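Visitor: Predicted model, plus sequence, below.
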Amino acid sequence: MKVAYVIEISAVIIIIFLLIIFVPKNKIREASVILMFKQLITWILGLAVVQLNWLEYPDRVFFSDATQTSFSFEYICYPALCVFFILYYPKQYGWVGQFVYYFVYCSAITILEVLIEHYTTAIKYNEEWHWYSTWLSLFVTFYISRKFYLWFFKEKEKGDSYG
């Protein structure tokens, strides 16, 4: 079995387990909305970057004949990470703390993706895509998702500079 397959299957199992453990029962509704909104964004963007040949997913476990993007990462892992990002968002901190939160989240995910890209065949960056493309796309999609969450649940937060 290829390393890429093991990573993909493990990531899906771990992320589902983490969702079950760390999403409080009283936040399941919010988590569902966050997950589906982020899925909408990442699925569209994931398909676009693959069609533009900026990224490739040479080895995929799920739906490899149906799409050229990674169902596991674009539709399960990244959206689930966004759930944690928003549910545990540090709204009590000022704009500096909130920016650091964005920075740490985006950087950690980007580092993992770069390692996967470098050491496996699960993802391949082409000439137009770089680590900072991943980082920036994560930052923007997390920001948009957070703004949607605040709008959807009609939350107004005092001093919430970074959404």
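Guide: Great, that's in hand.

Visitor: rest of the way, CA atoms for contacts and neighbours
Guide: Noted.

Visitor: Tell me which stretches of the protein form helices.
Guide: 3-22, 28-51, 71, 78-87, 95-119, 131-152 (DSSP state H).

Visitor: report the angle between the axes of the fifth one and helix 3-22?
Guide: Taking axes from the mean of the first three to the mean of the last three Cα atoms, to 10 degrees, helix 95-119 and helix 3-22 form an angle of 150 degrees between their directions.

Visitor: Who are the contact partners of I86?
Guide: Residues near I86 by Cα atoms under 8 Å, 6 or more residues apart in numbering: I34, R146.

Visitor: and the gap between it and A80?
Guide: Using Cα to Cα, to the nearest Å, we find I86 at a distance of 10 Å from A80.

Visitor: A further structure is provided below for comparison with the first:
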Amino acid sequence: MTYLNEVIWITGCFLISAYLLLFLPMHRYREAWVVFLFNQTLTWGIGVVIFSAGRISSPVRPFPNATNQYVLDGYLFYPALSVLSYFLGERCRSRMEVHLLTLSTAALITAWDYTETRFTRLKEYKGGITSLYVFLIAAAALYLTRWFALRFFQDLHKENSRRED
């Protein structure tokens, strides 16, 4: 299939956009942007280090003259999944459910990344980078994003819980 790269990306972008529109409360867009931008910053920083070290290459990328990185995952897809994970985590009743949700989201990111490296030319790993590393980095980024957003909006969450009481 010659258009597999485009099909995977169009499908992924459509699905993630639909999920964000369905699950994201409209009155909490600012909170969603903070989560999105913080995760984007983390994935960009990690990506710069990994790409600069030559561990990952991107033969096919949307902006070849601008950067050597494959920017669409770290700038759109992974941060959007972190927003979904953050807001779905609020529906969890226990810490165990939050951990399971975070690890499931990291597994979804890993599966997406594996699909891109295995079936397309969007990314190629070199020097021992495996899916385990992708999973660990994704889980750490999701946990850090959740921690940052909860600290950043701590007063807002306290005020909302007082209103509910």
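Guide: Yep, that arrived. Bear in mind the structure is a predicted one, so any value in this text is a computation, not a measurement.

Visitor: got the helices of structure 1 as TSV, with distance to Y125 of structure 1 columns?
Guide: Below are the helices of structure 1 laid out as TSV (distance: least, Cα to Cα, whole Å):
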stretch	distance to Y125 of structure 1
helix 3-22	15
helix 28-51	10
helix 71	17
helix 78-87	17
helix 95-119	7
helix 131-152	9
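
Visitor: Could you work out which of these reaches nearest to V61 of structure 1?
Guide: V61 of structure 1 lies closest to helix 3-22 among those, at 6.0 Å (Cα to Cα).

Visitor: Output the contacting helices and strands for the closest one.
Guide: Helices and strands touching helix 3-22 of structure 1, by 3 or more Cα pairs under 8 Å, 6 or more residues apart in numbering; DSSP states H and E, are helix 78-87.

Visitor: how far is the helix it packs on from where the chain is centred?
Guide: 7 Å (Cα atoms, centre = their mean, to the nearest Å).

Visitor: And stretch 87-102 of structure 2, by the same measure?
Guide: For stretch 87-102 of structure 2, the separation from the chain centroid amounts to 16 Å (computed by Cα atoms, centre = their mean).

Visitor: what's it in contact with?
Guide: Outside stretch 87-102 of structure 2, the residues that reach it (Cα under 8 Å, 6+ apart) are F23, L24, S85, A139, L142, Y143.

Visitor: Could you list the buried residues of that stretch?
Guide: Residues F87, G89, V98, L101, T102 are the ones in stretch 87-102 of structure 2 that count as buried (16 or more other Cα atoms under 10 Å).

Visitor: Identify, from these, the entry nearest to Y125 of structure 2.
Guide: Nearest to Y125 of structure 2 among the buried residues of stretch 87-102 of structure 2: T102, at 24.3 Å, using Cα to Cα.

Visitor: now for that closest one: what does it line up with in structure 1?
Guide: Using TM-score structural alignment as the criterion, T102 of structure 2 maps onto Y102 of structure 1.

Visitor: cool, L24 of structure 2 as well?
Guide: Match for L24 of structure 2 (TM-score structural alignment): V23.

Visitor: Identify the residues contacting its match.
Guide: Per Cα under 8 Å, 6+ apart, neighbours of V23 of structure 1: A31, F84, L87.

Visitor: what's around the first one, how many residues?
Guide: Which is A31 of structure 1. Neighbour count of A31 of structure 1, defined by other Cα atoms under 10 Å: 23.

Visitor: residues touching the nearest residue to it once chain neighbours are set aside, list them.
Guide: Leaving out its chain neighbours, the residue that sits closest to A31 of structure 1 by Cα to Cα, 6 or more residues apart in numbering is V83, at 5.6 Å. By Cα under 8 Å, 6+ apart, the contact list for V83 of structure 1 reads A31, I34, L35.

Visitor: Closest to K2 of structure 1 out of those residues?
Guide: Nearest to K2 of structure 1 among these, counting by Cα to Cα, is L35 at 28.6 Å.

Visitor: Give me the buried positions along stretch 7-16 of structure 1.
Guide: E8, A11, V12, I15.

Visitor: State the distance from the second one to Y5 of structure 1.
Guide: Computed as Cα to Cα, the A11 of structure 1 to Y5 of structure 1 distance reads 10 Å.

Visitor: and V34 of structure 2, how many neighbours?
Guide: 17.

Visitor: List the contacts of the residue nearest to it when sequence neighbours are not counted.
Guide: Counting by Cα to Cα, 6+ apart, A149 is the residue found nearest to V34 of structure 2 once chain neighbours are left out, at 7.0 Å. Shown in contact with A149 of structure 2 (Cα under 8 Å, 6+ apart): E31, V34, V35.
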